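Student: how would this look folded up:
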Amino acid sequence: MKDTEVMDSDQAENWTKPKERSSLSELNHSMKVPLKGSTFRKFLAFVGPGYLVAVGYMDPGNWATDIAGGAQFGYSLLAVILMSNLMAVLLQSLASKLGIVTGHDLAQASRNQYSKPVSIGLWILCELAIAACDLAEVIGSAIALKLLFGIPLLYGVLITALDVLLILLLQHKGFRAIETLVIVLVLTIGACFAVDLWLAKPDAGSIFNGFVPTADLITNHQKLYIAIAILGATVMPHNLYLHSSIVQTRQYENTYKGKRQAIRFSAWDSTIALTLALFINAAILIVSAATFHKAGMTEVAEISDAYHMLTPLVGTTLASILFAVALLASGQNSTLTGTLAGQIVMEGFLDIKLPPWLRRLITRLIAIIPAVIVTIIAGEKGTEELLILSQVILSLQLPFAVIPLVKFTGDKKIMGRFVNSAWVKILAWSVSAIIVVLNLFLIYQTFMG
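Tutor: The predicted structure is shown next:
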C-alpha cells in the first residue's frame, strides 16, 4: 500500500470513537490544499493560521510590558523577548501538530483525557486567561481611539464590543477573509514600528548586548516581574487552543504523508509569523529604551504617556501618530482572534451546541463585561496599570495549558507515529519546567518579599 494511502493506524480508538463535532465545525476543512504543484504553492495554502496566532504576541498587553521594560531597564529585557519567542515557536508547533494528527483541538483533547471536574477546572482557568487577555486588548483599543479621535475611554470600550459583528461578517466570506484582514493589520503594525525605529535612532551595540541574558534578571524583583509579564504576554495560553483548532481549516489528506506535510507547512507558517511578532515586540521595547530610558524617564509604564512623550523626544508628531495607529490595529486584531479562541475553548471543554453567532456573543460578553466594570471603577489611570497585571495573570495560567499539550503530544497512544521524539520531549518539558519555576518564584517574591 502506498504511503499516501496509509492511515495513521497507531492512533488510539478514543480519538475516533465515538464520533463528535469537529473543532470550529462551520470552518473545519473548509479551505482546499492543492494536491499537485510546487512545494511553495502548497505552503501558501497553509499560510494564515500562524498570523492569527502571532497576533496574540503583539497585543496591547505586550505593549504595556515592553514599554515599561524598555523605560526602566533599557535594552536588557530583549533577551526575555527572544527566549519567550523561542518558547512560543516550540509550543505553537506542538499545538498545530496535535490538531492535525488527532482532529481535536487542545480543549477537546483535555475533555477526552481528563475527568469532568478536572476538565471544568481547566475551562474556568482558560476563561479567566481569555478575560485577562481581552481586558488588555479592549483597553488598548479604547486608548488608541482616545488618542487618535478624542473618544472617551468608556465609549471606546463599548465600541470594541462591535468586533463580534465584524467576525460574523467575515465568516460569511470564508476563513481566508479573516486571515487576510489579520495579515494586513499585522503588516500595518510592523510598518508603523519600522518607521518609529528609524526615527528613534537606537544604538545598535546596545541592542545586540540586550539579547544576552544578565544575572540580575532573577535577583531584581521588579525586573523579574516585568520579565514574567513579558513571558505571559508572549506565550499566551489561549493561543495554544486557538492554533490547535484553526490549522484544521485546511483540507489536508487524512493520511500519514498528508498529515506530515501539513505539520511541516504549519510549523513554517507559525515560525515566520512569530518571527515578525518578535520584531514588533523588540521594536516596541527598543523605541521605549532609545527614547524614555535614554532621557532618564524610567517611570514611563503607560501607553498614553508613551504616546504623548514620543513627539518631543523624537522631534516629530509622526512618531506618535504611527504609535497610536499601530496600537489600534493591534487591539482590533487581538480582539478578533481572542473571540475565536473563546468559542473554541467553550465548545471544546463543554461541547455546547449553539448557533455560531450566539456562541461568539457569549464568549465576547464573558471577556468584555469585566473590562467595562474596571473602566468605570478605576478610570484611565487604573486601567493602564491593570494591563501589566493582566499579563502576569496570563503567565500564571500558562502551566495549565502547556503541561497538557506537552503530555498529549508526547503520548504514543494519542499521537501514534507522530509522537514527539525524545529530544523534543526533553525540550518541551524543560520549557514547561522553566515556566512553572519562574511563576512560583514570582509568587514567592511577591508575597514573601
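
Student: C-alpha only now, for contacts and for neighbours.
Tutor: Will do.

Student: tell me what the one helix or strand L187 maps to is packed against?
Tutor: If you go by DSSP states H and E, L187 is part of helix 175-200. Packing partners of helix 175-200 (3 or more C-alpha pairs under 8 Å, 6 or more residues apart in numbering; DSSP states H and E): helix 49-55, helix 163-172, helix 256-288, helix 317-350.

Student: Among those, show me which one is buried the most.
Tutor: Ranked by mean neighbour count, the helices and strands packed on helix 175-200 are led by helix 49-55 with a mean of 28 (mean count of other C-alpha atoms under 10 Å).

Student: Who are the packing partners of the strand or helix carrying A371?
Tutor: A371 belongs to helix 356-397 when assigned by DSSP H and E. Here helix 356-397 touches helix 60-73, helix 116-149, helix 153-160, helix 163-172, helix 221-234, helix 237-246, helix 317-350, helix 422-448, going by 3+ C-alpha pairs under 8 Å, 6+ apart.

Student: Dump the ones you listed into CSV; add distance to A282 as well.
Tutor: Converted to CSV, these look like this (distance: least, C-alpha to C-alpha, whole Å):
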stretch, distance to A282
helix 60-73, 8
helix 116-149, 18
helix 153-160, 27
helix 163-172, 28
helix 221-234, 11
helix 237-246, 20
helix 317-350, 14
helix 422-448, 21
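
Student: One more, please, to line up against the first structure:
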Amino acid sequence: MQEDLAVSTNQPNRGWKRRADKPSLPEAHRSLRIPKNGSGFRKFLAFVGPGYLVAVGYMDPGNWATDLAGGSQFGYTLLSVILISNLMAILLQSLAGKLGIATGRDLAQACRDHYSKPVSYGLWVLAELAIAACDLAEVIGAAIALNLLFGIPLLYGVILTALDVLIILFLQNKGFRYLEAFIIALIAIIALCFGIELFLSNPAIGEMFRGFIPDPSIVSDSSKLYIAIGILGATVMPHNLYLHSSIVQTRQYDQTPLGKRQAIKFATWDSTIALFFALFINAAILIVAAAVFHTSGHTDVADIEDAYHLLTPLLGTTIASILFGVALLASGQNSTLTGTLAGQIVMEGFLNFRMSPWLRRLITRLIAIIPAVIVTAMYGEKGTTDLLILSQVILSMQLSFAVIPLVKFTSSKKKMGEFVNPLWIQIIAWFVTGVIVVLNAYLLYSTFFG
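Tutor: Okay, here's the model as predicted:
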C-alpha cells in the first residue's frame, strides 16, 4: 500500500494519490521513435498522427445530419457555429494532449486516481455509453452508405460493418504507424470527395465567407439556435478526449521537462492542423447543402439519404451522389477504428482491467450492432434516422462529464506542476466548459420536452 501511494519520479508533482498505472494501449506505448537530431520540422513529423485519429470523431456520420439541416434551411449562416465549435475542440484536445504528456496518465486514469470508486465507476459507465452511442452512429452511417452505393439492404449493411474488426486487428499487428496512415488516407479520401463536391456545387463565395462571421439572428431565431446547438453538441466528442490523452504517449519523447514541453508543442500543432481538416469537411457539407439545396428551395433536407438522391438531379451529374456516398462510407469506417481504441483506453483507465483488443472490439461492436439490427429490422430507414439522433443526444449527455475533469486537472498546479494551464487559458477553458454544459443541457431539454 505504501508503494501504491508513493509518487513516481517521472511525474511532475505530488498531486496524485498513487503511481501511474500501467500505460493504456501497452502494445503501442512509446513505440515510435523521435529523432534526437535534425530540424524541428523533422521532429514534428514524428508526432504527426494522433491528431488525425482524434479529428476523425469530428467528421463522423453523426455530424452530417446537423450540417445538412443547417445548410439546407439557413444557407451559409451557421458556418460561424462550425468554426466556433471547431475552435473549442482545438482548445480541449490540446489540453487532453498536455495531460497525457505531462503526467503520463490518460484522462480515464487521472479520473480513477482523483475520484472515489463510485464516482469513477459512474464516469466509466457514462464513457462506455458515449462510445457505444458514437459507434452506433458510425454503424448506421456505414450501413446507409453501403445501401446507397451498392443497394445492400440496411439490415445486412449493419451486420457487414462488424467485419471491420478484422481491419483493426490486422493494422494493430502491423504497428501503430500503419493504423495512423490508414486513417489519414481515409481522411484524404473524404476531403477529396468534398473538394470536388464544392467545385461542382459552385457556392456563392461572398456569402460563404460572410457565413463565418457570427450572425445575431442565430441567438434570436429559435429554429436556428436549435440546429446551432445540435452542431456544437455533435462536434466535441467526449471519447476523443480520453483517446487523445493516451495516444500522444505512443511517442518516445524525453521524460524531462524540456522533452515534455517540446512534445506538448508538437502534439498541439498536430491536433490543431488535423482539426482544421475536420473544419474543412464539416464546413464543406454545410456549404454544399446551402449551395445545392437551399438555393433550389429544398430547405427541408436533413436525412443523409435525401441528400444523396437529390445531389444528382440538382447538379446534373451522378458523380456528385457517388462521391457523397464514398465520403460517407470512409467517414463511418474511419470512426469505428478509433472507437475501439477509445473503448480500450476507457476500460483500462477507469477499471485498471486489461482485455484482448479483439475481444474489446467485439463487445463494443455488439453493443452498437444489436440495437441497430433490432431497430432496422422493425422500423427500416425511419428507425435508423431516429436512432442516429438518439446517439447524438447520448453523446451530449456524457460530454460535460469528460470536459469538466479535463479542465480541472490541467488547471491544477499540484497535478500538472510547471505544465499547469496559465491563467488566461484557465479562464477561456472554463468559459468554453460553461458554454458546452449550458448548450447541451438546452439541447437535451429541447429534445425531450421542446
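
Student: TM value for the aligned chains?
Tutor: After superposition, the two chains reach a TM-score (TM-score structural alignment, normalised by the length of structure 1) of 0.95; 442 aligned residues with a C-alpha RMSD of 1.6 Å.

Student: right, and the helices and strands packed on helix 175-200 of structure 1 - which one's nearest C126 of structure 1?
Tutor: helix 317-350 (7.6 Å; C-alpha to C-alpha).

Student: To what extent does that closest one diverge from structure 2 after superposition?
Tutor: For helix 317-350 of structure 1, the mean deviation from structure 2 after alignment is 0.8 Å (mean C-alpha distance after the TM-score superposition for structure 1).

Student: so that helix versus helix 153-160, what angle?
Tutor: For helix 317-350 of structure 1 against helix 153-160, the angle by axes from the mean of the first three to the mean of the last three C-alpha atoms, to 10 degrees is 60 degrees.

Student: relative orientation of helix 317-350 of structure 1 and helix 237-246 in degrees?
Tutor: Using the same axes, to 10 degrees: helix 317-350 of structure 1 against helix 237-246 is 70 degrees.

Student: What is the corresponding segment of structure 2 for the helix holding L187 of structure 1?
Tutor: Helix 175-200 of structure 1 lines up with residues 176-201 of structure 2 when matched by TM-score structural alignment.

Student: Show me the one of the helices and strands packed on helix 175-200 of structure 1 that comes nearest L106 of structure 1.
Tutor: When these are compared by C-alpha to C-alpha, helix 317-350 sits nearest L106 of structure 1, at 7.7 Å.

Student: before we move on, the earlier item: dump the helices and strands packed on helix 175-200 of structure 1 into JSON lines; add distance to V402 of structure 1 as well.
Tutor: Formatted as JSON lines, those follow (distance: least, C-alpha to C-alpha, whole Å):
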{"stretch": "helix 49-55", "distance to V402 of structure 1": "15"}
{"stretch": "helix 163-172", "distance to V402 of structure 1": "28"}
{"stretch": "helix 256-288", "distance to V402 of structure 1": "17"}
{"stretch": "helix 317-350", "distance to V402 of structure 1": "15"}
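
Student: so which of those comes closest to D105 of structure 1?
Tutor: helix 317-350 (7.2 Å).

Student: For that closest one, what is the distance to the chain centroid?
Tutor: Distance of helix 317-350 of structure 1 from its chain centroid, counting by C-alpha atoms, centre = their mean, to the nearest Å, is 9 Å.

Student: now swap in stretch 22-33 of structure 2 and tell me
Tutor: Worked out by C-alpha atoms, centre = their mean, stretch 22-33 of structure 2 lies 21 Å from the chain centre.

Student: ok, now stretch 381-390 of structure 2?
Tutor: That offset, for stretch 381-390 of structure 2, works out to 20 Å (C-alpha atoms, centre = their mean).

Student: tell me which residues of it are tucked away?
Tutor: The neighbour-count check on stretch 381-390 of structure 2 (16 or more other C-alpha atoms under 10 Å) flags E381, G383, T384, T385, L387, L388, I389, L390 as buried.

Student: Wait, the fourth one touches D306, no?
Tutor: No: in terms of C-alpha atoms under 8 Å, T385 of structure 2 does not count as a neighbour of D306; the distance is 11.5 Å.

Student: which residues are contacting stretch 244-261 of structure 1?
Tutor: 3-8, 23-24, 27-33, 45-46, 49, 95-101, 103-106, 175, 262, 266, 344 (C-alpha atoms under 8 Å, 6 or more residues apart in numbering).

Student: Please apply the same query to stretch 426-434 of structure 1.
Tutor: Residues contacting stretch 426-434 of structure 1 (C-alpha under 8 Å, 6+ apart): M87, L90, L91, P399, V402, I403, V406.

Student: ok so, going back, how close does the helix holding A371 of structure 1 sit to structure 2?
Tutor: On superposition with structure 2, the mean distance recorded for helix 356-397 of structure 1 (mean C-alpha distance after the TM-score superposition for structure 1) is 2.4 Å.

Student: How far away from the center of its chain is that helix?
Tutor: Its chain's C-alpha centre and that of helix 356-397 of structure 1 lie 16 Å apart, by C-alpha atoms, centre = their mean.

Student: Next secondary structure after that helix?
Tutor: Next along the chain after helix 356-397 of structure 1, taking DSSP H and E as the criterion, comes helix 399-409.

Student: the inter-axis angle of that next one versus helix 237-246?
Tutor: Compare the direction of helix 399-409 of structure 1 with that of helix 237-246 by the same axes, to 10 degrees and you get 40 degrees.

Student: buried ones in helix 399-409 of structure 1?
Tutor: Buried residues in helix 399-409 of structure 1 (16+ other C-alpha under 10 Å): P399, F400, A401, V402, I403, P404, L405, V406, F408, T409.

Student: again, but for stretch 122-142 of structure 1
Tutor: Those would be 122-123, 125-142, for stretch 122-142 of structure 1 by 16+ other C-alpha under 10 Å.

Student: and that stretch, how far from structure 2 on average?
Tutor: Stretch 122-142 of structure 1 sits 1.1 Å off on average (mean C-alpha distance after the TM-score superposition for structure 1).

Student: Contacts for stretch 376-394 of structure 2, please.
Tutor: With C-alpha under 8 Å, 6+ apart as the test, stretch 376-394 of structure 2 has contacts from 62, 129-130, 133-134, 136-137, 140, 154-155, 233-234, 303, 372, 375, 443-444, 447.
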